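J.: Have a look; sequence and predicted model below, questions after that.
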Amino acid sequence: MTTIRSSLFLLLTTPLLPACAAQPGVDYTVRLDRARNQIVRIEATIDQPGEQAEFVLPTWRPGRYGILDFAATVRTFDAVDQSGQPLPVEKIRKNAWIVDAGGAESVTFGYDIFANELGLRTRHADDSHVFLNGSSIFVMNPARRLEEHIVRFDGLGDWQVASGLARADSENALVAANFDVLVDSPIEIGEHRLIEFELQGVDFEIVIWGECAKTDEELSDDFGKIAEACMDIFQSNHFDRYVFLIHSADGIGGGTEHLNSTIMQTRPSSFTSESGYRGFLGLVTHEFFHTWNVKNFRPAGITPYDYDKENYTTQLWVAEGSTSYYDDLLLARTGQRTIQNYLDAVAGSIGSVRGNPGRAMTTVEQASYDAWLKFWGPSSPDHRNTNVSIYTQGHIISLALDMLIRSETEGAGSFDDVMRLMNERYPYESGGYTPEQFQETIAEVAGTSVEGFFERHISGVDQMPLEDLLSTVGLELILRDPDPVPFAGLSLRDSGGRTVVSRVFDNSPAFEAGLILDDEIVSADGVRLDADKWSDILDESEIGDSLTMGVFRRDNYREVELTIAGKVSQRYDLELVDAPTDAQRVHFEDWIGQPWPERD
């Protein structure tokens, strides 16, 4: 039974907890009087600090495995004792400070944050709202990390507060069981649209900042279908309340999973476009599925979080890629995308995986380990030659494993069972799962060893036999055009009146010709070109043709010979077989949750 409650404004959308019997480990005050200037002041107070008190601001945030160095936005800092008397404070490294407490009864470390970052979902303030991702805002006192933390707000005015955190004994305060809960529970402050519904004993809230053309009923119905599909897989909930925070504004997009909440960003047009809304619902599915995969069971390498540096694991392809597999699949199961639309999306992902030159060089395990450098780290044009996406590659590996399990068990098992068992056996409190435990769980569900599959396709770079695996559910993977097409391995872009090289594929004709990034290409066979003209020339070329390319490199002119090669385009269609067996029909329907489509 789903019940809907709607309101334009939200006070503190959390149950009231009884007053705390003891002082919190850290008591924060968030001062909002300069929010319209994008400045937020934080004051962190601890009692009985001893001679010194250390305060550390995380360098990254949960859900994005890249160093962001939030301390760079700290404008000023200071410290006082219980009487407001100044105390000496020293910065001891880029993100840490020591206060000389000198036996004071309490220490308050205060600092101003410049909050003008919205797209990465860290901290943003203006005259319409304040968004706080805890890891970018709140300092940690390492000695009290596991103690209770309280957040109070000063200067709210008519604004309201929304968060997955529980409400403390004050109208304007939230409480977290420890620092990890605090920084994994984003806070949205302002005037919001609130939609509430209940499902399977869980209270859900949808909180929207910005424009959204969908009605309360449409959103609660669509979110409810997604939530129910996820809950049906795991068959257990470790939370009794969940908050969907939504930012709707032009120029933003993406989402981040948190303990019992998510922050999702999209454009207002996503709510008026069929394809845009379908994409947004995919984001909703992805982030909510993470409530189990990552937030409840996560790789040992990132459990618990070390906020001071990179946390390495080879299993991000499971954390992100397996989740990506379900954010497409579950919308097909709920009927929120058509079967054909889903199959087209899968075929596109397969083409992306097979057409990526980095697939021959980098395993998905290595890509997981290097995500801090090559996915969320500093961008390099060469990453497209040497790296694979933990999202897309992990998605297709999860699809392949699902097909393998269904085939080996004659439909008695599936990847759903793997996810459910991982959630049951390796909750957060267990310290995280190892690669061996994940592989063993798959083997148990499949009833056979999967060591060879892992060696070839996860620890190795061999191409997966998707054509054979997908036949399990009566699907045929078809290469659209097996004939090679002209290929130069060269991408150009127009910039400031110049046409420059933006990408060179490894071992391509452009690579062999010695072209490099940022070379200015002025002509091909004496014909002046720009990026569009280059596309036309390539389309009109034949395999084996030789082109004389006029090139400026650091203002020095040269000519190089480029010989057009042939390459088979990795574009696929995923189609239903003409005459499915009874087993294929059953496996298909169990997998996708819809009847086998009958052809006219």
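T.: Great, that's in hand.

J.: only C-alpha atoms for contact and neighbour calcs from this point on.
T.: Noted.

J.: Figure out the length between the terminal residues of stretch 514-522.
T.: Chord length of stretch 514-522, first to last residue, is 16 Å (Cα to Cα, to the nearest Å).

J.: In contact with N423, which residues?
T.: F234, W292, N293, N296, F297 (Cα atoms under 8 Å, 6 or more residues apart in numbering).

J.: 6 Å instead?
T.: Applying Cα atoms under 6 Å, 6 or more residues apart in numbering, we find N423 in contact with F297.

J.: Find the helix or strand that it is a member of.
T.: Assigned by DSSP states H and E, N423 belongs to helix 415-425.

J.: Count the residues that sit near the nearest residue to A249 once chain neighbours are set aside.
T.: Excluding the flanking residues, the one nearest A249 by Cα to Cα, 6 or more residues apart in numbering is R267, at 4.9 Å. Using other Cα atoms under 10 Å, R267 is surrounded by 20 other residues.

J.: what do you get for the one 4 residues further on?
T.: F271: 20 surrounding residues under other Cα under 10 Å.

J.: and if you look at A524?
T.: If you count neighbours by other Cα under 10 Å, A524 ends up with 21.

J.: Can you list the buried residues in stretch 441-461?
T.: Using 16 or more other Cα atoms under 10 Å as the test for burial, stretch 441-461 gives 441-446, 450, 453, 457-461.

J.: quick revisit: distance from the chain centre to the helix holding N423, please.
T.: With Cα atoms, centre = their mean, to the nearest Å as the basis, helix 415-425 stands 21 Å off its chain's centre.

J.: Downstream of it, the next helix or strand is which one?
T.: Counting by DSSP H and E, what follows helix 415-425 is helix 435-446.

J.: how far is stretch 64-77 from where the chain is centred?
T.: With Cα atoms, centre = their mean, you get 19 Å for stretch 64-77.

J.: I meant stretch 140-159, not that one.
T.: A distance of 26 Å separates the centroid of the chain from that of stretch 140-159, by Cα atoms, centre = their mean.

J.: Next, the contact list for V294, please.
T.: Contact analysis of V294 by Cα under 6 Å, 6+ apart lists A319.

J.: A further structure is provided below for comparison with the first:
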Amino acid sequence: MTQTTIGSSVSRGSVQPPAVAYFIDCQQGHTHLLQVTLRLTAPQSDVLALHLPVWTPGSYLVREYARHLESFAVTTIDGAPREWWKCRKNQWQVACSPGEAIQVRYAIYAHELSVRTNHVDRSHAYFNPAAVCLYAPEYRDRPLTVTVTAPPHWRLTTPLDPWGEDPFTVWAANYDQLVDSPFEVGTHSVYYFEVAGKPHELAVWGEGNFEPTRAIADLQRIISTEAALLGGLPYDRYVFILHLTHKGYGGLEHANSCSLLFDRFGFQQPDQYRRFLCLVAHEFLHLWNVKRIRPQALAEFDYDNENYTTSLWFVEGVTSYLDQLIPLWAGVFDASHYLKLLGQSINRYLQTPGRHVQSLTAASFDAWIKLYRPDENSLNSQMSYYLKGELVALLLDLRIRLNFNHQRSLVDVLRRLWQQFCDTQAGYTPDELWQTIETVADENLESWRQAFLDGTDDLPLGDWFSQVGLELVAQDALPYTGLQFKQDRGALHIKAVLRHSPAEALGLVPGDEIIALNGWRVQGEEWSDYLRECQVGQAVEVTWCHDQRLHSGTLVLEPPQPHYQLRCSAQATPEQRAHLEAWLGTTAQNL
């Protein structure tokens, strides 16, 4: 493996003409194929090895990009065929003469619209180079160019800089920088704006009710807030790529850009628009927390295999915690909305039985096989490192703030990591990360590490909220059955059965269809309506269908699961309210 380079470490003027060149043709969008040509000089051996990554940084799942590669062929630049063979699922070998100029042609099927894959149609081409571009290990550290061929009147948006006068030819200092640079090609709209004297671009593909003037003003506030927190902007230019699609949602961070996917008609709904701003804050914060400050296991990417780390709880959890605070501090929504979002996170955490099964460090390590592959048992056996990581970050932040009367905070941990690791690119070990947290907190927190990171103890949320004048207030909820349902046009198909629940005791399983409750046919919301008429401890008769057979049995209703609203306490002392105001940056009267 080689040292991963963040951003362009050398100027174009100091680079010799690259020995590796990619040519990507996206003119046949109706076929959903990218036609790729790779030209390079064979190394000083008689075999050239070529690899295609199995994953892309920031999305911790082996996605097997090679399954979309077809029509592989190799010739010399003059067109003479060369023998080749496939030696692994994502690796090819080519017989060649040392120093010979080789041309590799292949096609990539691109019909998955997500931030981590490729999508090509008549309207645009979006691709992540890890899912498109073969590489030779010997040339991984060498500069390269990419030339895109597109239909007339299309434009190219990417964080990479142009090579020469052709706007469709760009260059990267090495393959790692290429992988870190998504491409959007098409007739998309591009909006230009500045923050702190640095240029930013917002490329928007798709139709909807997006309002660029409003959104750009809010993006500027978020960018300025994060820059102030972490001492400036560590790039020369930044690119946002936004895709508008039906019910879309997602984001993927890069060193000098990010890709965003959002609901095309979600921008006029206040809560949805605020969700979009949190997504922006999250992916933008990653340009520090993981792209430049990262675990040692992610300092050098192995594109052929999983890259294991137990620190994703910090990478994603701390970012998830701050992605809701940053829009608040930036003034794009208020503290009451922040408390609403935080309350939702708390309820999701408390309603996940898997929090007693999987620790945060285990969840981080097993991201490759669990988080991105949820099934009907995931709630029972897993804990999201995003969700619990957010709440652990919250507790650490409050502990540091209260110890130092808000003169220190969790942001100081990021600042120290930035000072310590930004220049070396070596990455921190789990122990170095925890030592930095303890240094900022100025106390031994090993018991917290054992209980909340390596263990499965419940988080003492109420105790810490009370110190800043907040309280968790129980809300009315339905009697507990342990059932979760799929949305299926009125039919009540079971999505999940929670462990140690009445439904599990009755023998209900995911996939079963609930037919009736106490002899009454139920569909959709009727289940909740009927449960509201029942009492805790009551035995109700359930009729369901399993494998085309009808069954009936008795289910005993249990007390509702915890469901809370987070709000200011009427009994809060002036000191507690002062802590709340210092943390949230607002007066308690506004809550």
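T.: Yes, it's here. From a predicted model like this one, the values you see are computed outputs, not experimental measurements.

J.: So after superposing, what's the score?
T.: Superposed pair, TM-score by TM-score structural alignment, normalised by the length of structure 2: 0.92. Supporting alignment: 581 aligned residues with a Cα RMSD of 2.4 Å.

J.: Okay, buried residues for the helix holding N423 of structure 1 please.
T.: The neighbour-count check on helix 415-425 of structure 1 (16+ other Cα under 10 Å) flags F415, D416, D417, V418, M419, R420, L421, M422, N423 as buried.

J.: For the stretch 401-550 of structure 2, just list every one of the helices.
T.: Ranges of helices within the stretch 401-550 of structure 2 are 410-421, 430-441, 446-448, 461-466, 502-506, 526-532, based on DSSP state H, counting those that start in this stretch.

J.: Among those, single out whichever gets nearest to V185 of structure 2.
T.: Among the helices of the stretch 401-550 of structure 2, the nearest to V185 of structure 2 by Cα to Cα is helix 410-421 (33.8 Å).

J.: which bit of structure 1 covers that closest one?
T.: Alignment of helix 410-421 of structure 2 against structure 1: residues 415-426, by TM-score structural alignment.

J.: quick one: the equivalent of L134 of structure 2 over in structure 1 from V107 of structure 1, how far?
T.: Aligning on TM-score structural alignment places L134 of structure 2 opposite V139 in structure 1. Per Cα to Cα, V139 of structure 1 is found 13 Å from V107 of structure 1.

J.: quick one: which of the two has more around it?
T.: The residue with more neighbours, out of V139 of structure 1 and V107, is V107; 30 against 27, by other Cα under 10 Å.

J.: Spell out the secondary structure type for that one.
T.: Secondary structure for V107 of structure 1, judged by DSSP: H, G, I helix; E, B strand; the rest coil, is strand.

J.: Return the residues in contact with it.
T.: The contact partners of V107 of structure 1, by Cα under 6 Å, 6+ apart, come to T45, I46, V80, D81.

J.: Trace it over to structure 2, please.
T.: Per TM-score structural alignment, V107 of structure 1 is aligned with I102.

J.: What sits closest to its match if chain neighbours are left out?
T.: Per Cα to Cα, 6+ apart, closest to I102 of structure 2 is T76, 4.6 Å.

J.: picking up where we left off before, how about the contacts of V107 of structure 1, which pair is most distant?
T.: I46 and V80 (11.1 Å).

J.: Work out for me the element T147 of structure 2 sits within.
T.: For T147 of structure 2, the host element (DSSP H and E) is strand 144-149.

J.: That strand aligns to what range in structure 1?
T.: Per the alignment by TM-score structural alignment, strand 144-149 of structure 2 matches residues 149-154 in structure 1.

J.: What lies in contact with that stretch?
T.: 24-31, 172-176, 178.

J.: Distance check, the corresponding residue of structure 2 for T266 of structure 1 against R140 of structure 2.
T.: Superposed on structure 2 with TM-score structural alignment, T266 of structure 1 falls opposite F262. Using Cα to Cα, F262 of structure 2 is found at 34 Å from R140 of structure 2.

J.: Which of the two has more residues huddled nearby?
T.: Legend: neighbour count by other Cα under 10 Å for F262 of structure 2 and R140, higher for F262 (22 against 19).

J.: and the gap between that one and R122 of structure 2?
T.: For F262 of structure 2, the distance to R122 of structure 2 equals 20 Å [Cα to Cα].

J.: One more: V47 of structure 2?
T.: For V47 of structure 2, the distance to R122 of structure 2 - Cα to Cα - is 38 Å.

J.: N305 of structure 2 too?
T.: In this view, N305 of structure 2 and R122 of structure 2 are 34 Å apart by Cα to Cα.

J.: Now name the helix or strand holding V99 of structure 1.
T.: Under the criterion of DSSP H and E, V99 of structure 1 resides in strand 96-100.

J.: now do H395 of structure 1
T.: helix 390-408.
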